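Enquirer: need a structure here:
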Amino acid sequence: METVMEKYKGIHPGIILDRELKKRKLKKGPFALALPEYPQTITAITKGRRALTTEVSLKIDKALGFEEGTMYLLQAYYNIMLEIKKEQSKDRPDLSLLRKTLFWDTDIKKLDWQKQYVSIIKRIFERGNEQEKKVVFDFYGKEKIKQVTGRATVVGNTLPIMQTNKPR
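Expert: This is a model prediction of the structure:
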């Protein structure tokens, strides 16, 4: 069976705190003042806009009867998840912005976006819409786009189109 900590890994601890306060029918303001912390601090944490500090997490653990370090451990798991997402975003663009039909013949998640950049750029600029072209342009940069398409100028919101080598 899954442990409670495994269940909450990667979730901002503020969301868990908010759920716990609602479950216990505690209001954020009085809870914050009982810690003692500013109510704005607890509100920002419960909305996921602020990270937990060690000091605040220990106060919350004590006030809610959690084992020491529980909330801070959840913050650490959340930070790890953010870092993993940040690292993954360096390897490839946001795939949710690209239609799966562009890469109908392959698994888009298994593409090596660094080694296969020529074929990826060609496919996007031949079959993609303006948003998809912009995603690829932002990911690879002007130089790689110019290397593959032959153009690197952006006029207004227009992105470069593939040059064809037609005999004259």
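Enquirer: rest of the way, CA atoms for contacts and neighbours
Expert: Fine.
Enquirer: Quickly find the element holding the closest residue to I80 other than its chain neighbours.
Expert: For I80, ignoring the flanking residues on the chain, the nearest one in space by CA to CA, 6 or more residues apart in numbering is G10 at 7.6 Å. If you go by DSSP states H and E, G10 is not part of any helix or strand.
Enquirer: Same question for A32.
Expert: helix 28-34.
Enquirer: Check this structure and tell me which residue is nearest its centre.
Expert: In the chain, the centroid-proximal residue (CA atoms, centre = their mean) is K85; its distance is 5.5 Å.
Enquirer: Next, find the distance separating that residue from L58.
Expert: For K85, the distance to L58 equals 27 Å [CA to CA, to the nearest Å].
Enquirer: Repeat that for I15.
Expert: Taken as CA to CA, the span from I15 to L58 is 17 Å.
Enquirer: Proceed likewise with the subsequent sequence, for comparison:
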Amino acid sequence: MNTYLEKYKGIHPGFILEREFKKRALHKRPFALSIGEHPQTLNAITKGKRKLNTALALKIEERLGLEEGTLAILQTYFDINEEKQKREDNTPNLALIRKSLFWDTDISMIDWDKHYKAVIRRIFERGNETEKQELIHFYGAEKINTALYTSAGKPYTIYKNK
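Expert: From the prediction side, this is the model:
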């Protein structure tokens, strides 16, 4: 188990299963049916589109002769890694951005990746220098310039990288 954990920590357990099936020359459909699962479920897991629950992980581990808990722990590490990535880079430092700039919406509910053009335009039209610098730090100068240049109704300012 330790070698699996060290080697594959943070990788979806479905990808490891796929590799294990190839190494053992096993086909997914017959394997899924042999453990009483739907082949579609196992296929979705091996493609990383679905999480591996503990009950299924135990069935698979038993059938493949893996140490108990290996796949479940790998799924937990993958979930932790995903959550960390969501937390790290999904929002700029909101302490540096005035909520009044977003009077028409709840600032905590903004999807900063999906609505980046509107956010950039609003802050570059109405924000102060600190807010602009925070956006430059968060999105990068190239993305800022592209958003400002391509947005409808040209903005008042185009950021110039000094």
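Enquirer: returning to that earlier point: other residues contacting the helix holding A32 of structure 1?
Expert: For helix 28-34 of structure 1, the external contacting residues (CA atoms under 8 Å, 6 or more residues apart in numbering) are L21, Y38, P39, T41, I42, T43.
Enquirer: Adding distance to S119 of structure 1 and neighbour count as columns, could you present these in TSV?
Expert: TSV is the format used below for the contacts of helix 28-34 of structure 1 (distance: CA to CA, whole Å; neighbours: other CA atoms under 10 Å):
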residue	distance to S119 of structure 1	neighbour count
L21	52	16
Y38	54	15
P39	53	18
T41	49	17
I42	49	24
T43	48	17
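Enquirer: How about F138 of structure 2, nearest residue that isn't a chain neighbour?
Expert: P92 (5.6 Å).
Enquirer: go on, F78 of structure 2?
Expert: G10 (4.3 Å).
Enquirer: Then I45 of structure 2?
Expert: Counting by CA to CA, 6+ apart, the residue nearest I45 of structure 2 is G14, at 4.9 Å.
Enquirer: so what secondary structure elements neighbour whatever helix or strand the one you found lives in?
Expert: In this assignment (DSSP H and E), G14 of structure 2 forms part of helix 13-24. Here helix 13-24 of structure 2 touches helix 39-46, helix 70-89, going by 3 or more CA pairs under 8 Å, 6 or more residues apart in numbering; DSSP states H and E.
Enquirer: how deep is the counterpart of E83 of structure 2 in structure 1 tucked in, by neighbour count?
Expert: Mapped onto structure 1 by TM-score structural alignment, E83 of structure 2 lines up with E83. Around E83 of structure 1 there are 12 other residues, counting by other CA atoms under 10 Å.
Enquirer: For L64 of structure 1, see how far away E83 of structure 1 is.
Expert: From E83 of structure 1 over to L64 of structure 1 the distance is 29 Å, taken as CA to CA.
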